[in-house]
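Asks: next comes the sequence, and after it the predicted model I'd like to discuss.
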Amino acid sequence: MKGVLGLMCNKAKVGLLLLMLSMVGCNTLKKVEDDEFLLTKNTLYADDKKVKNDDIESLIAQKPNSSLLGYPLRLNLYNLAKENPDSSFQNWLHRKEKREKRLNKLLSQKQVNRLKESFVVKGASDFFKRIGEAPVVIDTSLTQKSVDRLKGYYNSKGYFNNSGTYTIAPAKRKKRAEIDYKISLGKPFLIDTIQKNISSPELDSIYIHTKDQSLVKNGDQFDLANFNRERERLTSLFRNSGVYNFQESSINYDIQRDTSQVANDQLMDVQLNIQNPRTANDSTATDNEYRVHRLKKINIYADYLFGSDSDSLKSLDYENYTIFYYNKLKYKPKALTDAIFFEKDSVYRDLDRIRTYRQITNLNTFKYPNIEFIPDTTRAQLISNIYLAPRQKYSLNLDFDVTHSNIQEVGTAFSATVITRNVFGGAETLNISARGSIGLLSDRNPSLSNEAFTSELGGDINITFPRIWLPFNTEKIIPYYMLPQSRFLIGTNFQKNIGLDKQSFNSVLSYNWSPSISLKHNIELLNVEFVRNVNPDNFYNVYQNTFSNLDEIADQFENDPQYASFFNTPDNAADPIQLNIPSGANNFAQAVLNNEIPVTPEERSEVNSIEERRQRLTENNLIFASNYTFTKNNKLNINDNDFYQFRVKLESAGNLLSLLEDVVPYNKNDNDQLLVFGVPFSQYFKTELDFVKHWEVSDSKVLAFRSFFGLAVPYGNSESIPFVRSYFAGGSNDNRAWNAYELGPGSTQNVNDFNEANLKIALNVEYRFPIAGDVKGAFFADAGNIWNVFDNEDNPDAIFSGFDSLGDIALGTGLGLRYDFTYFVFRLDVGFKTYNPALEQSKRWFSGYNLSDAVFNIGINYPF
């Protein structure tokens, strides 16, 4: 009987599935007429060879409807919309004789008229049309247009005698068809000789010196793209060689052969023409010749206001520049002239103009500048007027956020920043910021906190100089066009009822510069941070997993009278007996390590590990570091989906303090560590490599990849890395199948509440695709882990011991939904533990691959 019922259920499921598929199929063709074909596929052939090239395929005017995993989601959403919702509503309203009268009596006639504009009647259809996609029905006029585009493309590649056709092939499924485009190329034309006809002698002289750099060369196949790039190269060359007014339209090429005639050699002669500038009165070349101009005078108008009276301006001559200003000059002359890359009597260069725009904008003191050039055509000289409109001297920024985390049930954060520009007259920018937050603890356990709220208060003073602030001149090494900046920051932060109630003080002196748009260097000469744990006795309340491990070892001694002082006396007999916090736990651990309590070697080793961790996380830290970061990013703009980014960082801490030991003798603690202000300073070397690459697979579909490697090695005065400089794994921007601090180290399984280590490897890959409108989706795979290496960790499961330890790399996979708000992206990712190295070998794969074990991550913008 059960078998019969099971068979009937299976048949019912199959029938339901077939019914759903049938409904989907009908919905797909809902708005395709009987004499029309839904386009399902385009195939392009060039000389019978299939072409797979996104740039060429983009020339095809009609493309099949987009799909999600093979399902035309946007098409079916569009089909849910009614074609004429107004007519449908009127038909429904008058279908029954008294319906309109009853509705008018119930709602009023005015409200009934509004019903047809409501979301239910019309708004829903408009919504589905907006996020959906109309069916792509084959239109032969657009198909022929595609053929003409393809012929034009191959014509631009030298196949001047190509021909094209198309074939519409009905598919096996009804009202569907594919289109095959076939282009017969023929033999391409080659460039034989290149002649020149340059009207201006000065341009001719400039061209001759760079002729070997031409992108149009003898023997090359004709390619219109190379001719366009050569026009751009020549335009840039001339405008950077003094010809300030050169126009790209002055350059054209003549092909000196009838390309419609097929010949055996298929060779062509090309003539480069560079004409004189045109005027409004004469559309042809005039007697005016392009000439090399030099800068006769450079005027800088500080505090410029549009429409103001220039007669009341005062002037100041400074290093071949003339500065005009009102009443009193608010800026140091050198601060203004250092931002100008034009020099008197020098040849005009367009590059100098671009650099001047960038540097003035980078000062953050002026609005986007206006640069004017007044020519003296008789002497080929220029007068440059640079108008600088100041920004407001003071501005205020306010931010307010609502947050949620595993520590806080709900929290509010606020910040305020006062910006003061041109503080000392040298275009310096001073930022004074204050921030604070208050939150409700998610765990109200009285032993964890005396209060139910967390609080944080901090502030920074940050001043930026538009130059390298050093006692010696660095202009020859780092010229001003590299946008050099020096930054000095001092700040503090106070936390209450978060962790051990930390207080931190930090100070940074850094320099950065950008040789080009894609390159950036940053040196933090001094990065000093002091971290003080206000409430170290709260360690076992905060790190409760660590306490549970210690208390489990102590359970065997809880009924022994000689150890009674280590344990509490519960008020309720049903409550468990536990170690007192902090004295009982600390004294028990110390007694075990002093061999005063008999435990197994394994238990003693675990107690030793717990005690070392307690000391490391409760000790105060003094970090006196320097670091260098190099970043290269070839992303052109926000819409560029095909780019890479590379970052390398080197950091060293404690070396300067260690070298000063012979000059200023330090005190030492019981562990023979050198102390500064009573605190052992950290000493380590740290390196990080981060590489990100994006590939645009097709229109709006992106494959993103990231790899990260980080290693911090303690030495000298340290046996481990400070917690604030160590690595963790998991979280919304890392391995999304684990929560932050949950993964690792190595194959250990959540031994600690906050797992961290000094070696990290992370690999991430994500496929991003559009779903409907601003809603996008992603599939991702995150791999990586953290390990201990070269420090005082003695748990072999947590230590990276060689290539065998790569077997501890965890793998998480999942999917995500994103909503694009243009300025930022809201992200929801669901991660599943695909390979968990913390489990037994036989249970590592897919044991956590279910919804109950899934990790949900909410984030802003893409993780990489």
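Replies: Yep, it's here. Values in this document were obtained by computation on a predicted structure and should not be read as measured data.
Asks: CA atoms for contacts and neighbours, from now on please.
Replies: Will do.
Asks: quick one: what helix or strand has Lys110 in it?
Replies: helix 109-115 (DSSP states H and E).
Asks: name the helices or strands packed onto that helix?
Replies: Applying 3 or more Cα pairs under 8 Å, 6 or more residues apart in numbering; DSSP states H and E, we find helix 109-115 packed against helix 99-107.
Asks: just checking, what packs against the helix it packs on?
Replies: helix 85-95, helix 109-115.
Asks: can you rerun that using 6 Å?
Replies: Packed against helix 99-107, as judged by 3 or more Cα pairs under 6 Å, 6 or more residues apart in numbering; DSSP states H and E, are no other helices or strands.
Asks: returning to that earlier point: check which residues of the helix holding Lys110 are buried.
Replies: For helix 109-115, a neighbour-count test (16 or more other Cα atoms under 10 Å) marks Val112 as buried.
Asks: what comes into contact with it?
Replies: Helix 109-115 has contacts (Cα atoms under 6 Å, 6 or more residues apart in numbering) with no other residue.
Asks: what's the answer for stretch 396-405, then?
Replies: 410-418.
Asks: which of those residues count as buried?
Replies: 410-413, 415-417.
Asks: one more structure, for comparison:
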Amino acid sequence: MIQAGKIHRINGLKATWWLLLISVFAVSVGCKSTRRLGENEYLLKKNKLEIAGKPDIDSDELKDLIRQKPNRKTFLIWSMHLRLYNLGLGKNQEGKFKSWLRRIGEKPVIYDSTETAKTVEQMERFLFQHGYFKGTVKDSIIYNNQQDPKNFFSFLNPLRNKKKVILKYRVEPEEPYIVASLNYNFLDPRLENIFKKSTIKWIPIEGEKYDYKKLDDLRKQIATCFQNQGFFDFKKNYIKFRVDSAFGDHTVHINARILNPVKTEPNGEKVDQVHTRYRIDKIYIYPNYNIFQTNSFSDTIRLEKSSIIYNKPLRINPKLLPTKVFINKGLYIAQDITDTYKSLNDMGLYRSVNIDFEYQQPQTNNENELLDAYIYLNPLKRHTFSVETRLETRAYSGQNDENQNVTNFNFGVNGSVSLSRINAFKNGETLRLSLSGGLEPFFLSDSTNTDNFFNTVEFGPRLQLTFPRFLLPISQSKFAKSNRPQTQVTATYNLLKNDDFFRRATKLTFGYFWLETPQKLHRVTPIDISFVNAQLSNSLQDRLDALNNPFLNNTYSDQVILASSYIFTYRQIKSKNSNHGWYNRVKVEGAGNTFRGLAGLFNDNHRKASTYQLFGITYAQYLSVENDFRYYHYNRFDQTLATRLFIGAAKPLENLDALPFEKSFFAGGSNGIRAWQARTLGPGSYLDTNSFSGFLNRIGEIKIEGNVEYRFDLVSFLEAAIFLDAGNIWVFKERANREGTEFDTRFYNDLAIGTGFGLRLDFDFFIIRFDLGYPLRDPTLPENERWFYQEKTKYNSIVQRFNQRNNLSGDNAIRGYRSNLNFNIGIGYPF
């Protein structure tokens, strides 16, 4: 008999062995980090940056200028990679193992005064470029055998290493210079006229602190302005700034000169020319271009604004391509080129997109020079076949996420095969047929009797059709093509079977997707219909009958779900100039509300019934809101501090006083609170003292969860993480025999807290994750016994009385509480 809640558990004795092994490993590589240094060599222990006053200076940018950085730290304090490198040195350095240690390790960073001098020079240049013209930088060395005057406890360290130094940089910016005036001098009157009429909101310079970055951004902005006005050849190098700071009042006056191109005559004389303004004359589109078959384009279709040049067969509707091209006959506009690249790439039909321009025969009038545009499209293969396999535990929110192919069940192993056909109907559509299946440990009742760990089988086909436009009965011209609009229709059939539960689900969705900006994604799904047929085993039905809980009976009954939803996602990934990343996803979903309102309005008896049905089944009615926020901080050692806060609530309404099983929230699992298995935590402080089972009652209507994870590299392919998870699930209204499940203002007393350590095998294209979680605080235990270090006297007494009452002994008896490690396997990061 498999007891619920006992799978993947490692007892406290094994936990001790794990901690002992980790300690032995730490000691084994804990050799002295400076033992290989020469007589006059010092290991750089730390860089300190001190900025005088409170200037408007980004300290992170200054730190990036430091040329010598200390050896990387693991756990923020331990130079593991340096110690591994030292282990690979010695009298015999020829062995493969020692060579491997040196390769995965890191050479010691030895203090170099030359590098320090270069750092000081770069920092002073940085100050000058940001308006601190008289700023200075001073460096100093603190030897590790010296007492730090700012650290009272430094004299207490008798093992202070004399071969380490701390390098200190003191930055004294002084008063910054302010831009008093900015004047423009145009050598070409036409450019001056365009500039004055421009409606662009220019970057503010006057009255601001002098900053060369703002000047460079302004230069780019001015160049783009002219490129969008037909000046195809205009480059930012034609804009020069002259900065005058000779007035002695900490102000500068800037003169911007917009130069003309210079032509060199045969005799070597240089002559100023005027900038040429171009118009686009002809547009040629090659929809099946192949660089190795450039002479085979024999067919041409002439449209209103472009010509389609191709070789047979042409597998795309030629009228579709001009709708994806923003380039028009007339004045050359650089932004149209950018939008065309984005639009054509977003179709997902082409391996590459290239746009070239050719000059026509030069004219005498610089306002009428002509360009021809050539758009080369190299198509992808029309059919693709893929096979995917996964090891994963899924039970994060209990609700469908952005990936519509993800189900809500706790897979152990699963896989899928899929066949995709792009441009299915010659209008850019993508048709994808997939077949997926999986095995998982999924136990609903404590009477489950099986020797199979993977006791659950799930199987089903899925058909998805994506259109590269909105399917709406209105003109598409009302929507910006740059928003990459898509319409997606998906049909899914799913079978899930185990000893307790046989579930058949049919689902049809129809939705729209578009980008407001590259960071902002909108998803509207007006139609999301699910039909769920659930057949329960006798043991599970007997368990539900014994509980006599209408809430649970409705949850595990047949379901009809008529839902609509809206999802807004914001992503700000790590950029070149930032060490931060953001992610926020908001989802609002409602089901059954429109049908309930119409049913009440048109009821034959002109009164509201208690419930209404569709196809003989009481359909679900609820309103759900959830928010998933994540923040990432990265450092130069490929170490990441990842945080997440999830808050969700789903309120069942009058037609059905329970959420469907698929829409309920769950806690625990490899993507949630990892010290607990999926569906073994909550709701609230609820403890099922009638059976001590782990799964049947573990569903909720409210979920709050927070996670913090510190990720760092061990060796090239192996990463590690330390994490802290906290949260739980609750219900809005406490039902009979489910004490402690209701959400109230003291919800923090019901928070479960777990910590742990994980390893990740990084194979570039996917990551295999192993996490060991340990519960620090269990809210299901009695007060004063919830923390891991507290005695469990009262809880063990409850267990003892249960065993006596049910005549359980030996292996059949419920054991007293033991703090256990919970092992999780997953693919990819948990968040």
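Replies: Great, that's in hand. This is a predicted model, so every value here is computed, not measured.
Asks: thinking again about what came up before, the buried ones among the contacts of stretch 396-405 of structure 1 in strands, which ones?
Replies: 410-413, 415-417 (DSSP state E).
Asks: nearest to Ile383 of structure 1 among those residues?
Replies: Nearest to Ile383 of structure 1 among these: Thr417, at 40.9 Å, using Cα to Cα.
Asks: which of the helices or strands spans the closest residue to the closest one other than its chain neighbours?
Replies: Once flanking residues are discounted, Thr417 of structure 1 sits nearest to Ser433: 4.1 Å by Cα to Cα, 6 or more residues apart in numbering. Per DSSP H and E: Ser433 of structure 1 is located in strand 429-441.
Asks: in the stretch 501-650 of structure 2, which spans are strands?
Replies: 501-517, 520-536, 559-572, 580-591, 613-614, 617-618, 622-634, 640-652 (DSSP state E, counting those that start in this stretch).
Asks: just send these back as a markdown table, with distance to Ile22 of structure 2 and mean neighbour count too.
Replies: As requested, these are exported to a markdown table (distance: least, Cα to Cα, whole Å; neighbours: other Cα atoms under 10 Å):
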| stretch | distance to Ile22 of structure 2 | mean neighbour count |
| --- | --- | --- |
| strand 501-517 | 42 | 18 |
| strand 520-536 | 43 | 18 |
| strand 559-572 | 36 | 20 |
| strand 580-591 | 31 | 18 |
| strand 613-614 | 59 | 12 |
| strand 617-618 | 55 | 16 |
| strand 622-634 | 26 | 19 |
| strand 640-652 | 22 | 20 |
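Asks: nearest to Ile239 of structure 2, of those strands?
Replies: strand 501-517 (29.8 Å).
Asks: find me the equivalent region of that closest one in structure 1.
Replies: Aligned by TM-score structural alignment, strand 501-517 of structure 2 falls on residues 500-516 of structure 1.
Asks: name the nearest of the buried ones among the contacts of stretch 396-405 of structure 1 relative to Lys175 of structure 1.
Replies: Nearest member of these to Lys175 of structure 1, counting by Cα to Cα, is Val410, at 55.5 Å.
Asks: sorry, back to before: can you redo the strands of the stretch 501-650 of structure 2 as TSV with distance to Arg390 of structure 2?
Replies: Formatted as TSV, the strands of the stretch 501-650 of structure 2 follow (distance: least, Cα to Cα, whole Å):
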stretch	distance to Arg390 of structure 2
strand 501-517	22
strand 520-536	25
strand 559-572	25
strand 580-591	24
strand 613-614	37
strand 617-618	35
strand 622-634	24
strand 640-652	23
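Asks: got a list of what the aligned residue in structure 2 for Leu75 of structure 1 touches?
Replies: When structure 2 is aligned by TM-score structural alignment, Leu75 of structure 1 is paired with Leu82. Neighbouring residues of Leu82 of structure 2 by Cα under 6 Å, 6+ apart: 105-106.
Asks: go again using 10 Å as the cut-off
Replies: Neighbouring residues of Leu82 of structure 2 by Cα atoms under 10 Å, 6 or more residues apart in numbering: 29-34, 71-73, 101-102, 104-109.
Asks: which parts of stretch 288-307 of structure 1 are buried?
Replies: 289-304.
Asks: likewise for stretch 747-765 of structure 1?
Replies: For stretch 747-765 of structure 1, by 16+ other Cα under 10 Å, it's 747-750, 752, 754-765.
Asks: narrow the residues you listed to those in strands?
Replies: 759-765.
Asks: how about those in CSV, adding distance to Arg229 of structure 1?
Replies: Formatted as CSV, these follow (distance: Cα to Cα, whole Å):
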residue, distance to Arg229 of structure 1
Leu759, 47
Lys760, 45
Ile761, 42
Ala762, 40
Leu763, 38
Asn764, 37
Val765, 35
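Asks: the residues you listed: which two are farthest apart?
Replies: Between any two of those, the greatest separation by Cα to Cα is 20.6 Å, found for Leu759 and Val765.
Asks: can you tell me which residues contact the aligned partner of Arg738 of structure 2 in structure 1?
Replies: Aligning on TM-score structural alignment places Arg738 of structure 2 opposite Asn795 in structure 1. Asn795 of structure 1 is in contact with 605-606, 609, 745-746, 748, 788, counting by Cα under 10 Å, 6+ apart.
Asks: which position in structure 2 aligns with Ala854 of structure 1?
Replies: That one, Ala854 of structure 1, aligns with Leu821 by TM-score structural alignment.
Asks: before we move on, what about Lys334 of structure 1?
Replies: By TM-score structural alignment, Lys334 of structure 1 lines up with Lys319 in structure 2.
Asks: now do Ala169 of structure 1
Replies: With TM-score structural alignment as the criterion, Ala169 of structure 1 pairs with Ile142.
Asks: element containing its match, please.
Replies: Using DSSP H and E, Ile142 of structure 2 falls in strand 136-143.
Asks: which strands and helices sit next to that strand?
Replies: If you count contacts as 3 or more Cα pairs under 10 Å, 6 or more residues apart in numbering; DSSP states H and E, strand 136-143 of structure 2 packs onto strand 43-51, helix 113-129, strand 164-172.
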